[in-house]
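Chemist: model this:
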Amino acid sequence: MNNYNYKILAMATVLSLAFSSCKKDLDLTPTNDITADKAYADFSGYQSGVAKVYGSYATPSNIGTGTSDVSGQDPGFADFLRGYWNLQELPTDEAACAWIGDAGGGIQGLDYNSYVPSNVLILGMYARSMYQISVVNEFLRESTDAKVASRGITGNDAQEIKYFAAEARFIRAFQYWVLMDFFGNPPFITEENKVGKESPQQITRAKLFEYVESELLAIEPLLKETNEYGRVTKAADWALLARLYLNAGVYTGTNKYNEAAQYAGKVISSGHYSLHPVYANLFKGDNDKNNPEVILSINYDGVKTQNYGGTTYLINAAVNGDMGPVGFGIPNGGWGGNRSRPNLPNLFGDYKNTKDKRAMFWGDNPNITDISIFKQGLAVTKFTNLTSTGTTPPSVGGTYCSTDFPLFRLAEMYLVYAEAVARGGSGSTATALGYLNLLRQRAYGDASGNLSSYTVDDILNERGRELYWEGFRRTDLIRYSKYTSDTYLWPFKGGIAAGKGLEAYKTLYPLPVSDVIANTNLTQNPGY
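Modeler: Below you'll find the model as predicted:
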């Protein structure tokens, strides 16, 4: 983890306290005497403010592992990455969790695609995204030119605050993309809405697409070309646009493959990124160093950002005692929960002997007949807390991890470009094939795995090999019309061992029942 993020996270605690005791009625003076004017009195206040923006998806709170910014949520389930990963991976052919009795049946609902509006894991994801949006909105209210000037902040500091604001707008757009992808029609609120005075209105998926697109295009010229590690850049903006456009047909009914290829191409041609020479080192405890591939990451530190979500969850939940937790940099960890369904290792053919070094599995039994048994299904060893030199980073309790999570990396942009071109988008098939072979040459160590041509379906399989367990699979299967299909199955799809097709409405998650009840502006998604 880079120093920037954990230094500013410490400052963010002050800002968090500034608003935690405020009454909902904005006409009242908060009982805590740290008002917004005091919290943002100088440039350091804005540094703390943007730290809170970033910290809202790196930790469940600024206070410690036992607390959550999201009211009523177990801190372990209130973390962004843990919620996002669970909702993207557990209902698919890539992963299954043995803890089917946990979270009030929330894990079973995802494992079996039987999720309902009361699912606590769905609520946790929804609430975390809405919370980070609210943090951004508050920061933007205090970052107008007029307010910055009224506080006597000028020159380079005032310009840096403009960059902070653009980065915050990106993170809000990212979270609205998450909500659009998962829920379709979520509540919508910006800094223009009055806090505590009105319930958010519901926005349609198509309108939210337009908003996210317009925000990303608007902030593009306002973002830095390069930035500190873990902070947003123009390339992150382009990468999210490329991802947005690749899925536009799902979100709006209108394909935008030309635009997907265009913006993936902008990242690729920017000259700022290249493939990491060693695939495995992308997912290790020192992946913040000498890593030219990652465009934007969520940063973690085993001492300074203790969190039972994040990569601490990804690594510990994928390891049990038999696997030797010390060998994964978690000497006192290893929870034995998440592993693969057989479809994932089968993408590699002979996964035990393949030259493809991306096949990172442990165990002898790829099949699952009882989803509650961790040893059924191959363990995935892709993420580890060990560094590239085999050492274990400092960690409180020998469980918390320092491995950063790549939200966007160059390899995804190669795959977006190739798929967009294969689906009819503007671009060069030869160039796209070259990008695919760069990924495969890294994986194989030579040209023996190179392709001479490719199809759209080949891209899905290559995404599975390259991006597995990075939070893409549900979205990918939906785009390929395989998520609910009865022609593509995996164990316990639909809750039965052999798998079955799903109802079409399952491509969206339900809005949490508690929010539908509390906010009369919301209409539940069809089927729930």
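
Chemist: Only C-alpha atoms from now on, for both contacts and neighbour counts.
Modeler: Noted.

Chemist: Was I right to think Thr311 contacts Cys401?
Modeler: Yes. With contact defined as Cα atoms under 8 Å, Thr311 counts as touching Cys401 (6.3 Å).

Chemist: Which one's more surrounded, those two?
Modeler: Cys401 (36 against 29; other Cα atoms under 10 Å).

Chemist: Which secondary structure state does that one sit in?
Modeler: Secondary structure, DSSP: H, G, I helix; E, B strand; the rest coil: Cys401 is coil.

Chemist: ok, it to Gly334 distance?
Modeler: Cys401 is 12 Å from Gly334, where distance means Cα to Cα, to the nearest Å.

Chemist: what comes up buried for the helix ranked longest in the chain?
Modeler: In the chain, assigned by DSSP state H, the helix with the most residues is helix 155-183. Using 16 or more other Cα atoms under 10 Å as the test for burial, helix 155-183 gives 158, 160-183.

Chemist: Also stretch 241-256?
Modeler: Buried, per 16+ other Cα under 10 Å, within stretch 241-256: 241-248, 250-252, 255-256.

Chemist: Please convert the residues you listed to CSV, extending it with secondary structure and distance to Gln88.
Modeler: As requested, the buried residues of stretch 241-256 are exported to CSV (DSSP: H, G, I helix; E, B strand; the rest coil; distance: Cα to Cα, whole Å):
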residue, secondary structure, distance to Gln88
Leu241, helix, 19
Ala242, helix, 19
Arg243, helix, 15
Leu244, helix, 16
Tyr245, helix, 19
Leu246, helix, 17
Asn247, coil, 15
Ala248, helix, 18
Val250, helix, 16
Tyr251, helix, 16
Thr252, helix, 20
Asn255, coil, 22
Lys256, coil, 23
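
Chemist: Closest one to Glu503 out of the residues you listed, please.
Modeler: Closest approach to Glu503 among these (Cα to Cα): Val250, at 16.3 Å.

Chemist: show me what contacts that closest one?
Modeler: Contact analysis of Val250 by Cα atoms under 8 Å, 6 or more residues apart in numbering lists 478-479.

Chemist: Measure how buried the nearest residue to Ser199 once chain neighbours are set aside is and give me the count.
Modeler: Of all residues not flanking Ser199 in the chain, Asn519 sits nearest, at 6.3 Å (Cα to Cα, 6 or more residues apart in numbering). By the measure other Cα under 10 Å, the count of residues near Asn519 is 16.

Chemist: State the distance from Asn519 to Lys194.
Modeler: 16 Å.

Chemist: residue contacts, Ala173?
Modeler: By Cα under 8 Å, 6+ apart, the contact set of Ala173 is 212, 215-216.

Chemist: So for Thr311 and Cys401, which residues contact both of them?
Modeler: In terms of Cα under 8 Å, 6+ apart, Thr311 and Cys401 are both contacted by the residues Tyr300.

Chemist: next up, for comparison:
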Amino acid sequence: MKKYIFTLLAAAVMTTGCTGDFLDKAPSDSVTTDEAITSLKDVRTANEGLYALMASTSYYNASMFLYGDVKGDDMQATYWSSGYTSYKYYVYEHSAQSPNSGGLWGRPYYIIRNAYNILSAIDNNKIQDASAEQLQNYKGQALAIIALCYFDLTRVYGYPYAKDNGQSWGVPIVDHAIGFDEFPERKTVAECYDFIISQLKTAIPLLSSAKDDGHINAIAARALLSRVYLYCEKNEEAFQEASSLIEELKASGEYYLATRDNYIAQFDFGNKFGPEALFQIANTTSSNPGRDGLSFMLHWWGYAAVALTEDFAAFMKQDPDDIRNGLLASYLNAGDNKYYDVLLKYPGENSYDVPSFENNYTVLRLSEVYLIAAEAGLKAGASHRAQALEYLNAIVERGNPEKTVSDSEFTLDRVLDERRKELVGEGHRYFDMLRNGKTMYRSGGKHLQGTPAEVNWDYFKCVLPIDRTQFTFNPDMPQNPGYAKD
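Modeler: Presented below is the predicted three-dimensional model:
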């Protein structure tokens, strides 16, 4: 495939959108390209800056989760949410002139750039007051964060791997902090996944396995690797990575599945960094997204910009004894005198009736690893089927002990059903359906006019367009199919 190039950094400045700080302004705890990293304190500060950049409404404090939920069939924008990112995602309001990416281009690339500054300082032996173990762990975190950013860029801007074995366009891959005069090539989806996997494989041996709240450790990186394998159809590898991690955690007890009795409580405001939380975005009273964060967007007494679809609420209520129904609530809206079903995974500090700005957001959770092992084992073949079914039933039976899945019921659709029950509101449903070539039906109920009624990987807007400013730098670069260049 012929390669096309473009000026990544300059273009990202113009497409960052609501962040506005891709190059001109960095957060106070991040490090810009002209600032030296020469001590352990500098490395620590720069490392915290990466997480601060991730904790943006342009990324994991809102946009990434909203993108993965409201573009699917289980959550939707409300009619009073026009103007919010969630509404634009929901109605697929995307064009080269107005990509409405929510920052999902500029923010990840900004993080990647700063992560490479840390790697450069460590690799060039600029840090003389730190132990090798300390530097290895910081290097591992930077590599894992780069991998996570590229994974998200690839699944937002590139078609699912299974659609064409990864031969469609992905995103540009760079291996250092680039400047304005460099021209990185846009890679295929397959090449992007190869790069992401290589970064994680390099990172994991460097990382500590000790729990490190709000940071990526070796456990979180392995969970991410199993997810990446699943997305790029490496099902044998996904099963091996997920299952080995599960069994090791069973033995160590460092992380464990919440019990049925404690299931709802694990999402309480006061239970941040719980036993299932492999990696969370941490928010505090002094550092949080305010009213623009995910919790305020979803909370009925916040903006209530996102609600559950009637189809999903009805699906959950088919099994009233499923403990996860305790995370759903119905509220009457005075505007149209209709009841809306909402999700209670992001409650306030003292009451479900008071929204909070300070919720943590879980990027990687142990329950997902069980479901990765179940799906990957099913797809990989008969030798893993029995164990994969055990992992699925660990999640199913926690929800309702009377609903054990039999071998004859163990199908991909059954696994996807369990994923939608377990992971709703955590940014997975849209990607789960898309990567498996499934169609999402979005009509009836309270669905709004103007939203696509059916969405699958053949709908060109299932991926975001390249912003028109990119073509200023390289007019020959191909746009994603179906979109114009201007």
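
Chemist: TM-score them against each other, please.
Modeler: Remark: TM-score between the superposed chains equals 0.81 [TM-score structural alignment, normalised by the length of the second structure]; 436 aligned residues with a Cα RMSD of 3.0 Å.

Chemist: how much space between Asp129 of the second structure and Leu40 of the second structure?
Modeler: 6 Å.

Chemist: Could you pull out the strands in the second structure for me?
Modeler: Secondary structure of the second structure (DSSP state E): strands located at 75-77, 169-172, 186-188, 277-281, 306-308, 328-333, 338-343, 361-365, 440-441, 454-455.

Chemist: Return the most buried member of those.
Modeler: Neighbour counts (mean count of other Cα atoms under 10 Å) averaged over each of those peak at strand 75-77, with a mean of 29.

Chemist: tell me, it lands on which residues of the first structure?
Modeler: Under TM-score structural alignment, strand 75-77 of the second structure corresponds to residues 95-97 of the first structure.

Chemist: still on that earlier bit, is it possible to get a markdown table of the strands of the second structure that adds distance to Met14 of the second structure?
Modeler: Output for the strands of the second structure, formatted as a markdown table (distance: least, Cα to Cα, whole Å):
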| stretch | distance to Met14 of the second structure |
| --- | --- |
| strand 75-77 | 27 |
| strand 169-172 | 16 |
| strand 186-188 | 18 |
| strand 277-281 | 26 |
| strand 306-308 | 28 |
| strand 328-333 | 39 |
| strand 338-343 | 35 |
| strand 361-365 | 27 |
| strand 440-441 | 32 |
| strand 454-455 | 29 |
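
Chemist: Asp129 and Leu40 of the second structure: which has the busier surroundings?
Modeler: Leu40 (19 against 11).

Chemist: Counterpart of Trp238 of the first structure over in the second structure?
Modeler: Using TM-score structural alignment, Trp238 of the first structure pairs with Arg222 in the second structure.

Chemist: Please tell me how far that match sits from Ile216 of the second structure.
Modeler: As judged by Cα to Cα, Arg222 of the second structure and Ile216 of the second structure stand 10 Å apart.

Chemist: Comparing the two, which residue is more hemmed in?
Modeler: Per other Cα under 10 Å, whichever of Arg222 of the second structure and Ile216 has more neighbours is Ile216, with 28 against 24.

Chemist: Just list the residues touching that one, thanks.
Modeler: 141, 144-145, 278-279.

Chemist: Near Glu215 of the first structure, how many other residues are there?
Modeler: 17.

Chemist: What is the equivalent residue in the second structure for it?
Modeler: With TM-score structural alignment as the criterion, Glu215 of the first structure matches Gln199.

Chemist: Contacts only, for whatever residue of the second structure lines up with Leu282 of the first structure.
Modeler: By TM-score structural alignment, Leu282 of the first structure lines up with Gln266 in the second structure. Residues in contact with Gln266 of the second structure (Cα under 8 Å, 6+ apart) are 258, 272, 274.

Chemist: rerun at 10 Å
Modeler: 257-259, 272-277, 345 (Cα atoms under 10 Å, 6 or more residues apart in numbering).

Chemist: what's near enough to touch Glu422 of the second structure?
Modeler: Glu422 of the second structure makes contact with 324, 367-368, 371, 395-396, 399, 416, according to Cα under 10 Å, 6+ apart.

Chemist: re earlier: quickly list what's touching both of Cys401 and Gly334 of the first structure.
Modeler: Residues touching both Cys401 of the first structure and Gly334 (Cα under 10 Å, 6+ apart): 312-313, 315-316, 328.

Chemist: Quick one: closest of the strands of the second structure to Asn125 of the second structure.
Modeler: Smallest distance to Asn125 of the second structure across these (Cα to Cα): 27.9 Å, for strand 169-172.

Chemist: coming back round to it: ok, so of the buried residues of stretch 241-256 of the first structure, who is nearest Thr391 of the first structure?
Modeler: Arg243 (35.0 Å).

Chemist: which residues does the aligned partner of Gln280 of the second structure in the first structure contact?
Modeler: In the first structure, Gln280 of the second structure lines up with Ser297, judged by TM-score structural alignment. For Ser297 of the first structure, the contact set (Cα under 10 Å, 6+ apart) comprises 1, 58, 229-232, 236, 287-288, 404-409.

Chemist: Quickly note the distance from Ser297 of the first structure to Gly230 of the first structure.
Modeler: Between Ser297 of the first structure and Gly230 of the first structure the distance is 5 Å, computed by Cα to Cα.

Chemist: what do you get for Gly499 of the first structure?
Modeler: As judged by Cα to Cα, Gly499 of the first structure and Gly230 of the first structure stand 40 Å apart.

Chemist: can you check Tyr4 of the first structure too?
Modeler: In this structure, Tyr4 of the first structure and Gly230 of the first structure are 8 Å apart, going by Cα to Cα.

Chemist: which neighbours do those two share?
Modeler: Common neighbours of Tyr4 of the first structure and Gly230 (criterion: Cα under 10 Å, 6+ apart): Asn299.

Chemist: With neighbour numbers in mind, choose between the two.
Modeler: Legend: neighbour count by other Cα under 10 Å for Tyr4 of the first structure and Gly230, higher for Gly230 (23 against 14).

Chemist: Surely that one touches Lys289?
Modeler: No. Judged on Cα atoms under 10 Å, Gly230 of the first structure makes no contact with Lys289 at a distance of 11.7 Å.

Chemist: how about the helices in the stretch 251-400 of the first structure?
Modeler: Listed in chain order, the helices of the stretch 251-400 of the first structure (DSSP state H, counting those that start in this stretch) span 257-269, 310-316, 343-346.

Chemist: Make CSV out of the ones you listed and add distance to Ser150 of the first structure.
Modeler: What follows is those, written out as CSV (distance: least, Cα to Cα, whole Å):
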stretch, distance to Ser150 of the first structure
helix 257-269, 38
helix 310-316, 39
helix 343-346, 57
